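Novice: My questions are about this predicted structure, shown below with the sequence.
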Amino acid sequence: MIFVVFALASGAFVSAENISNILVQISVLMVISSGLTVAVASGEFDLSVGQVAGLSGVLVAGLMVWSHLPVGLAIALAVIAGTVIGIVSGLLVTRLRIPSLIATLAMGPIALGLNYAYDGGDSIYSSFPQFFYVIATGRIGGMVPVPILIALVVVAAFYVLVNRTRLGRAVVATGSNLQAARLSGINVNRCRMIALILSAFGAALGGIMLTARLGTGQPGAGEPYLMDSLTAVFLGMTAFKPGRATVQGTLVGVVIIGMLDNGLNLLGAPFYLQNEVRGVVMIAAVSLAVLRGEIRFF
C-alpha cells in the first residue's frame, strides 16, 4: 500500500536507482534491527543499541586515525567493545535479575559516556583508509552495493540462527513462555544472555557501517536508530507470526520505514515530519497488535 501511494505520487520513487538508494539507506538499520530482533524474541528489550552503535562507530574511527591500526583490527576491536556492553547487560539481567528495560536503559548512557571519554565529545573528522570506505560506497561487480550485501548477509545469518538452530529455537521458546521453557530443560538465562550479546553485536556492526557512510565518527550518530529499530521490530511482529519477533518480519518493518523516509523526501516533506510519521506508525502497529491480543506487555 505504501509503495503504491508513493509510486503514484512520484514517478522517481519506482526507479531502479531510487530502489537501490532505499536499500543502501536502510542497510545500517537492517543490521541493528536484526540483532535487536533476537533480544525481543527472547523476551528482552535492548534500549542501548543506539549508544552502542555510536560507541563502536567512534571507536573504529579513532583506532584508525589516532592509533593507526589496520582497518580489519580496528573493526574487530570496535565490535568487541560493543559486544562487551551486551555482555554486561546480560549479566545484569541474568545474575542481578534487573529487568532488561532498566539494565539496557542504564547501559546506554554508560556507553555514551565511554564514547565521550574516548573522543572528548568531538567528532573524528579525518580521511580513513580507502578500504574502509568500501563498506559504504563499494560495489560488487560494479553493480551490487556493498552495504546492501553486508546487510543481507547479516540478516541471513540471524535468520538461520533463530529459525534453523537449536539455540535459536531455545531463544524463541524462552521468549514465548519463560517458565515452560525452564521446565522443559532450557537454560533460559543462557538464552537471554546470548540474545542481549547478539543485539549489542548487531548494533556494533551497524555503528561501524554508519561511520563508513558518514565519513566521520560522531558520538551521537547512532542514537536515532533505537526508535527506528524498535519500530521495525514491532511492525514485523504484526507481519509473519503475529505477536512474535522474527527476522523476516523485522526486515519488512525496515523496508516500510525506508520507503516512508524516502517517499517523504521525494515529496519535499519537512525532515521533522519523518519522525512524526515514524511515531504514528509505531503507535498504530503496537496498538493493532495489542487489540488483537498478539502482543502483551503485562
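Specialist: Cool, got the structure.
Novice: okay, CA-based contacts and neighbour counts for the rest of this
Specialist: Noted.
Novice: what's in contact with stretch 160-167?
Specialist: With contact meaning C-alpha atoms under 8 Å, 6 or more residues apart in numbering, stretch 160-167 is reached by 38, 168, 169, 171, 172, 191, 247.
Novice: Now that stretch: buried residues?
Specialist: Of the residues in stretch 160-167, those buried by neighbour count under the rule 16 or more other C-alpha atoms under 10 Å are 161, 162, 167.
Novice: next up, a second structure to put side by side with the first:
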Amino acid sequence: MTVRENAIKVQGPRPINWIDFASRYGTVFAALVIFVVFSIFSPRFLSANNLSNVLIQISALTVVASALTVAVVSGEFDLSVGQVAGLSSMLVAGLLVLNNQPVFAAIPLSILAGLIIGIVNGFLVTKLRIPSLIATLGMGPIALGINYAYSGGDSIYAQMPDSFYYLSTGRIFGFLPVPVLIAIVVVIAVHTLINKTRYGRATVATGTNIVAARLSGINVNRCRQIALVISATGASVAGVMLTARLGTGQPGAGEPYLMDALTAVFIGMTCFRPGRASVEGTIIGVIIIGMLDNGLNLLGAPFYLQNIVRGVVMIAAVALAVLRGEIRFF
C-alpha cells in the first residue's frame, strides 16, 4: 500500500458540504416541494393525463429556453425571442392557409425567418458592437412589425393540413407526444453542443471571460454570432409548434415566451453549477414554470395570478443567487 493510499485510508470519506449541496440542489428541492404541494391540494394534478398535458404544454417553452441558454452561455441576451416566435407562428399559418404552401415548405421557410433575424442580431452585436440587450430589444419590435405587416394585424383562423397538426397531436410508438420528442431532441442537441464540442467549450470560455478567451485565440465574435442565431432559430421552431397546438396564427401569441424563457434560464443558473447557465438547470426552471401554471389552473386561480407568481419566482431566484454571489451582472 502506497503512502497516498495510507493517507486516504486515515482521512476517510470527506464530510458532505451541506451549504454547497443546498446551493447546487436547492432549486431542485423547491421543484419537488411544488410538485408535492399541488399533488396534495389538487388530486387531478397527479393524473397521467394531466402530467402528459403539462409535458406537451412546456415543450415549446423548452425549445425556446434551451436555445436561449446558448446565448446566455456566450455572455449575451436575446430579448427578441418572443416576437420571433410570434413571427414564425404567423408565417407558418399564413403560408399554409393564405399562400397554400405545402407543409414541407411552410415549416422550413418560417424557421428560416428566425434564423435570418438571428444573423442580423449577431451582426449588430459583433460588427457594430451594440450590446445584445439593446440590439435584440430593438429587433423584437421589428419582428413584430413584420408580423403585423404580413398578417395585417389579423389572426388566421382556418383549417390547416392534418399533417401539420401532427406536430402537436401525433404520438411516436403510440405513447410519446411529438412535441415532447421535439423538445427532448433539442435539449440533447444543445446539451451536447455546449458540453461535448469544441465550439461549446469556446462559447463557455467566451461567456466566462471574453478578454481571456480572445487572448487564448478563441474567435469570440463567431461564438456569439452562432449563439444568437441558435437562440432565434429555437424561438422560430417554438413558434411553429405553437401554431400547430393552437390551430391558429395569432400575432402576439409568442410574446409570453420571452418572460418565461428568461425566468427558466435564470432559475437554472441557481442550481447544479450556480452562476452558470446550463441546459439541465434551464429544464428545471421550465418544469417549475409548467407546474406553477398547471397547478394554479387546477386550483382555479385567476389568470393574472400566474403572471404575478412568475415575476415573484424570477425575482426571488435571481435575488437569492446574487446575494450568495453566484450571479453577477456588473
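Specialist: Perfect, thanks for sending it. Note that the coordinates shown come from a computational prediction; the quantities given were computed from them, not determined experimentally.
Novice: re earlier: can you put the buried residues of stretch 160-167 of the first structure in TSV and add secondary structure and distance to residue 225 of the first structure?
Specialist: Formatted as TSV, the entries for those read as follows, by DSSP: H, G, I helix; E, B strand; the rest coil; distance: C-alpha to C-alpha, whole Å:
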residue	secondary structure	distance to residue 225 of the first structure
161	helix	23
162	helix	22
167	helix	27
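Novice: Could you export those as JSON lines, including distance to residue 128 of the first structure?
Specialist: Below are those laid out as JSON lines (distance: C-alpha to C-alpha, whole Å):
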{"residue": "161", "distance to residue 128 of the first structure": "33"}
{"residue": "162", "distance to residue 128 of the first structure": "35"}
{"residue": "167", "distance to residue 128 of the first structure": "38"}
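Novice: After the longest helix belonging to the second structure, which helix or strand is next? Please name it.
Specialist: Using DSSP state H to define each element, the second structure has its longest helix at helix 220-246. Taking DSSP states H and E as the definition, the helix or strand that follows helix 220-246 of the second structure towards the C-terminus is strand 248-249.
Novice: Read off where that following strand ends up in the first structure.
Specialist: Mapping strand 248-249 of the second structure onto the first structure (TM-score structural alignment) gives residues 216-217.
Novice: And residue 293 of the first structure, what's its match in the second structure?
Specialist: Using TM-score structural alignment as the criterion, residue 293 of the first structure maps onto residue 325 of the second structure.
Novice: before we move on, back to that, mind listing what's buried along the longest helix of the second structure?
Specialist: Applying a neighbour-count criterion of 16+ other C-alpha under 10 Å, the buried positions in helix 220-246 of the second structure are 220-221, 223-245.
Novice: again, but for stretch 111-118 of the first structure
Specialist: So for stretch 111-118 of the first structure, counting by 16+ other C-alpha under 10 Å, buried means 111, 112, 113, 114, 115, 116.
Novice: Could you do stretch 93-105 of the second structure as well?
Specialist: The neighbour-count criterion (16+ other C-alpha under 10 Å) identifies 93, 94, 95, 96, 97, 103 as the buried residues of stretch 93-105 of the second structure.
Novice: How about stretch 14-30 of the first structure?
Specialist: The neighbour-count criterion (16+ other C-alpha under 10 Å) identifies 19, 21, 22, 23, 24, 25, 26, 27, 28, 29, 30 as the buried residues of stretch 14-30 of the first structure.
Novice: do you know how far residue 185 of the second structure is from residue 293 of the second structure?
Specialist: Taking C-alpha to C-alpha, to the nearest Å as the measure, residue 185 of the second structure falls 24 Å from residue 293 of the second structure.
Novice: who's more crowded, these two?
Specialist: Looking at residue 185 of the second structure and residue 293 with other C-alpha atoms under 10 Å, you find the greater number of neighbours at residue 293, namely 21 against 13.
Novice: Which helix or strand contains the more buried one?
Specialist: Mapping residue 293 of the second structure onto the secondary structure by DSSP H and E places it in helix 279-298.
Novice: Now the helix or strand that comes right after that helix on the first structure. Mean distance?
Specialist: Using DSSP H and E, the helix or strand that directly follows helix 279-298 of the second structure along the chain is helix 303-323. Comparing helix 303-323 of the second structure with its match in the first structure after superposition yields a mean distance of 0.4 Å (mean C-alpha distance after the TM-score superposition for the first structure).
Novice: And the contacts of helix 303-323 of the second structure?
Specialist: By C-alpha under 8 Å, 6+ apart, the surrounding residues in contact with helix 303-323 of the second structure are 260, 263, 266-267, 270, 274-275, 289, 292-293, 296-297, 327-328.
Novice: Generate a ChimeraX selection restricted to the buried subset of these.
Specialist: In ChimeraX, the members of those classed as buried (16+ other C-alpha under 10 Å) are selected with the following command:
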select :260,263,266,267,270,274,275,289,292,293,296,327
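Novice: Take the contacts of helix 303-323 of the second structure and write them to CSV, including distance to residue 79 of the second structure.
Specialist: CSV is the format used below for the contacts of helix 303-323 of the second structure (distance: C-alpha to C-alpha, whole Å):
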residue, distance to residue 79 of the second structure
260, 12
263, 12
266, 14
267, 17
270, 21
274, 22
275, 20
289, 19
292, 23
293, 22
296, 27
297, 27
327, 19
328, 19
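Novice: hang on, the earlier thing: so which of the contacts of stretch 160-167 of the first structure is the most crowded?
Specialist: Of all the contacts of stretch 160-167 of the first structure, residue 38 has the most neighbours under the rule other C-alpha under 10 Å, reaching 34 neighbours.
Novice: Residue 159 of the first structure matches what in the second structure?
Specialist: Pairing criterion TM-score structural alignment: the partner of residue 159 of the first structure within the second structure is identified as residue 191.
Novice: For that match, grab the count of nearby residues.
Specialist: Using other C-alpha under 10 Å, the number of residues around residue 191 of the second structure comes to 20.
Novice: The nearest residue to it once chain neighbours are set aside and residue 215 of the second structure, how far apart?
Specialist: Nearest non-adjacent residue to residue 191 of the second structure, counting by C-alpha to C-alpha, 6 or more residues apart in numbering: residue 279, 5.9 Å away. Residue 279 of the second structure sits at a distance of 27 Å from residue 215 of the second structure (criterion: C-alpha to C-alpha).
Novice: Is residue 328 of the second structure in a helix, a strand, or coil?
Specialist: Reduced to three states with DSSP: H, G, I helix; E, B strand; the rest coil, the structure at residue 328 of the second structure is coil.
Novice: Report the separation between it and residue 228 of the second structure.
Specialist: Counting by C-alpha to C-alpha - residue 328 of the second structure and residue 228 of the second structure are separated by 21 Å.
Novice: quick revisit: could you tell me where the helix holding residue 293 of the second structure falls in the first structure?
Specialist: If you align by TM-score structural alignment, helix 279-298 of the second structure falls on residues 247-266 of the first structure.
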